[in-house]
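Peer 1: got a sequence here, can you build the structure:
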Amino acid sequence: MRLLAVLICLIGTPIAAQTPAEAAKSAMRQLEEATARLDAADTARDRVRALTEAVQAFETGLAAMRDGLRAASIRETELRRDLDARDAEVTRLLAALSALGNTAGPKSFVHPDGPIGAARAGLLMASVTPALSDAAADLRADVEEASVLRQLQQDAANTLQSGLANVQAARAQLSQAMADRTDLPRKFTEDPVKTALLIAATETLDGFAAGLSQISENETDLDLPATRNRKGTLPLPVAGEILRRAGETDAAGVTRPGVLIATRPRALVTTPTAATIRYRGPLLDYGLVSILEPEPDILFVFAGLDTVFGETGEVLPEGSPVGLMGGPEGSPDDIQSPSGERAGEALSETLYIEVRLGDTPEDPLGWFTDDKGRTE
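Peer 2: Sure, this is the predicted structure:
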């Protein structure tokens, strides 16, 4: 009976599927595909778009790698602890299996009480033997899974190092490609004196937005795809998580009509639709800002950037890079850390998004879907 109790303890817990390992391996493949995209960008006709897609692919792959490796590390720790806690049961199991031998079966056991006792013993062993085999298989699977997870984490180090180096290179190449770009149409020419006067004369974003039309010269009519009829379906400009919604008060007691998105350091921000750059640069207490106009009387305000792309008056195609978030580039240790001590670094940057229709701010989440607002 004591042996049966041990067996129940051994086989009572089901083996978890190797989802963490599969997720980490999938992330490694994503990083390899992103590297191929970066290599192909050199010969692409639209190099800016190719580099944008490469950066986004690296960001997705690195986020998936972070989640996969963290889950793999946690799973491996659980398995190691479980195996350590089951030392006594493992010892008893090995002793029982050794006693049975390789070819043991019910007929191998002779009971001193004669045929009836032997029959009963045979029936007992007929039920015990499969349980012993199942327990041994479960144990072997746990040991093998722990070994696979450990090896996976070791193998991921080179892939991580390469992925981080390549995404840094891709961002640098993208910044240079945007600086060198000369094929963007221009809707107007900015008057820097009027821009400086407008900034000096306004104390709020409302006032600045209302005076944006004053800073332009030689404005032309350009037909851009309609944005109003896409309301509610536009992708968020950056991957992250919604930290604060429109109308919510922050820790300083300030309430703003936009949303705050927590992003990873150096995350790429793109325009959700074709739009004219109405302003780019520092503004009030919003930090570095890019204000886009997809069509007359609609403004998208992106604030909190570390780098901005394009020039005021240029028209960006849909999906074009607008800028980069700030923060450190990151390291393999940040991604591989299984505990929460580095969690603050994962989504440490914040992008403020405001949408204005005429002179009135609107809830940005009424314009954007939140599919891109969750990290992979």
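Peer 1: for the rest of this, base every contact and every neighbour count on C-alpha atoms.
Peer 2: Noted.
Peer 1: isn't Gly326 up against Ser348?
Peer 2: No: the criterion here is CA atoms under 8 Å, and Gly326 misses it with Ser348 at 9.1 Å.
Peer 1: one more sequence to fold, the one below, so I can look at both together:
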Amino acid sequence: MRRAAILLALCLAGPLAAQTPGDAATQAADRLRAARAQLDAAAGARDRVAALTETVRAYEDGLVALRDGLRRVAIRRDTLQVQLDARQEEISQLLGVLASIGKAPAPLLLLNPAGPLGTVRSGLLVADVAPALQTKADSLRGQLQELALLQSLQETAADTLRDGLQGAQTARAALSAAVADRTDLPQRYTEDAVQTALLLASTDTLAAFADALAGSVDVAAPELVAEGDLPLPVRGTVLRAFDAPDAAGIARPGVVIAARPRALVTTPVAATLLFRGPLLDYGNVVILEPAQDVLFVIGGLAEVYGEAGQVLPAGAPLGLLGGDSPDVDAILTDPAPGSAVAATQTLYLEVRDGQSPVNPGTWFALD
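Peer 2: Prediction:
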């Protein structure tokens, strides 16, 4: 009977319903390809810094989305594999029934020793069994197709990841070069290197340095109202709240933000760059003055951009966090998908208003 052949074919063919994990990974790959197009277009952009900043952001978003998509693909693949393993006996019985039906000639399937009435009953039984077999075959077909698609996505993910990581690195390097060559920013004042060096040598706390620096520069900054809606300088999550002690019991009047390696740090709002460079044990520090007597102190950068005295627009690049992005093999072979790209870097954010620290939550959307 041809029904057995048809059902067996359905197990291996037919349209596949849309699956969320596969769609997520595919859409993430599309975002990385779009970021590559942005990188190519940025070379001829009028404002290369802004264009490259958006490109770096696009690569960061695309890589995060792809990693998350691969994590979901791996989870879904493992779930399907467990389900199929648990259905081995059921699958064997289904294939056995289909095989036995396929070997029997079609007329014999309906013949019954009880005569015409028995033959009719036999036909009704076959009509009842066939939809159930069809449903089981359809279910098996869908799972097999989905598993094959997920495995194919994982196999092609290496090239997509490799291109994305290389593109992000290229975009960051191009952004660094573009910032170094930039000459179109307004300059509120010119830094006195000697005075800054003396301030660095004479202060032993970040607060003292920030306050002394602000007092030594007469800058007419615009007014700005604290509404708690400014974006964080880096895309991440608050790891330690304002004035909360760390593992050593030391409390600092700021928040610590956890972010991914090599994440881009930008200005939350238009501000004057008062200082950029290494300071005490905070790593590279950037001090911004967005409004009169208000300072944003951002510490923990590995690379810093810009020059003191420049007026930076909102979203301007300030630098990059440290750390090394994991390579393709580390991402694909990590036993806990996603953990290799965890937020392992931290950024310190402190807000000072009138020479006193205030909770950054009054200015920034910490949630």
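Peer 1: coming back round to it: so for Gly326 and Ser348 of structure 1, which residues contact both of them?
Peer 2: Counting by CA atoms under 8 Å, 6 or more residues apart in numbering, the shared contacts of Gly326 of structure 1 and Ser348 are Pro265.
Peer 1: who has more neighbours out of these two?
Peer 2: Gly326 (20 against 15; other CA atoms under 10 Å).
Peer 1: alignment lookup: that one to structure 2.
Peer 2: Mapped onto structure 2 by TM-score structural alignment, Gly326 of structure 1 lines up with Gly322.
Peer 1: can I take it that its match is in a strand?
Peer 2: No: going by DSSP: H, G, I helix; E, B strand; the rest coil, the assignment for Gly322 of structure 2 is coil, not a strand.
Peer 1: which residue packs closest to it, ignoring adjacent ones?
Peer 2: Leaving aside its sequence neighbours, Gly322 of structure 2 sits nearest to Ala302 (CA to CA, 6 or more residues apart in numbering; 4.7 Å).
Peer 1: try Pro337 of structure 2
Peer 2: Nearest to Pro337 of structure 2 is Arg71, by CA to CA, 6+ apart, at 5.0 Å.
Peer 1: so who does the aligned residue in structure 1 for that neighbour touch?
Peer 2: Under the alignment by TM-score structural alignment, Arg71 of structure 2 pairs with Arg70 in structure 1. By CA under 8 Å, 6+ apart, Arg70 of structure 1 lies in contact with 335-339.
Peer 1: want to throw the residues you listed into JSON lines with secondary structure and distance to Phe208 of structure 1?
Peer 2: Formatted as JSON lines, the contacts of Arg70 of structure 1 follow (DSSP: H, G, I helix; E, B strand; the rest coil; distance: CA to CA, whole Å):
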{"residue": "Ile335", "secondary structure": "helix", "distance to Phe208 of structure 1": "40"}
{"residue": "Gln336", "secondary structure": "helix", "distance to Phe208 of structure 1": "44"}
{"residue": "Ser337", "secondary structure": "coil", "distance to Phe208 of structure 1": "44"}
{"residue": "Pro338", "secondary structure": "coil", "distance to Phe208 of structure 1": "45"}
{"residue": "Ser339", "secondary structure": "coil", "distance to Phe208 of structure 1": "44"}
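Peer 1: show me how to select, in ChimeraX, the buried members of those.
Peer 2: Under the burial definition 16 or more other CA atoms under 10 Å, those of the contacts of Arg70 of structure 1 that qualify are selected in ChimeraX by:
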select :335,336,337,338
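Peer 1: could you identify the most distant pair in the contacts of Arg70 of structure 1?
Peer 2: Maximum pairwise distance in the contacts of Arg70 of structure 1, criterion CA to CA, is 10.3 Å, between Ile335 and Ser339.
Peer 1: on that earlier part again, ok, the contacts of Arg70 of structure 1 in structure 2, which still hold?
Peer 2: Shared with structure 2 under both residues aligned by TM-score structural alignment, their matches' CA atoms under 8 Å, the contacts from the contacts of Arg70 of structure 1 number zero.
Peer 1: among the contacts of Arg70 of structure 1, which one sits closest to Ala156 of structure 1?
Peer 2: Gln336 (9.0 Å).
Peer 1: okay, the equivalent of that closest one over in structure 2 and Ala158 of structure 2: tell me how far apart.
Peer 2: In the superposition onto structure 2, Gln336 of structure 1 corresponds to Leu332 when matched by TM-score structural alignment. Distance of Leu332 of structure 2 to Ala158 of structure 2, computed by CA to CA, to the nearest Å: 7 Å.
Peer 1: what about the nearest residue to Gln19 of structure 2 once chain neighbours are set aside, how many neighbours?
Peer 2: Closest residue to Gln19 of structure 2 apart from its sequence neighbours, by CA to CA, 6+ apart: Glu146 at 7.7 Å. Number of residues near Glu146 of structure 2 (other CA under 10 Å) recorded here: 20.
Peer 1: right, and Glu146 of structure 2 touches Pro21 too?
Peer 2: No: assessed by CA under 8 Å, Glu146 of structure 2 is found out of contact with Pro21, at 10.1 Å.
Peer 1: tell me where structure 2 has strands.
Peer 2: For structure 2, applying DSSP state E gives strands covering 236-240, 255-259, 264-266, 271-278, 284-291, 294-301, 303-304, 311-312, 317-320, 345-353, 356-358.
Peer 1: now for the match of Gln336 of structure 1: which residues touch it?
Peer 2: Here Leu332 of structure 2 is in contact with Ala158 (CA under 8 Å, 6+ apart).
Peer 1: average gap between the biggest helix by length in structure 1 and structure 2?
Peer 2: If you go by DSSP state H, structure 1 has its longest helix at helix 115-180. By mean CA distance after the TM-score superposition for structure 1, the fitted helix 115-180 of structure 1 averages 1.8 Å away from its aligned residues in structure 2.
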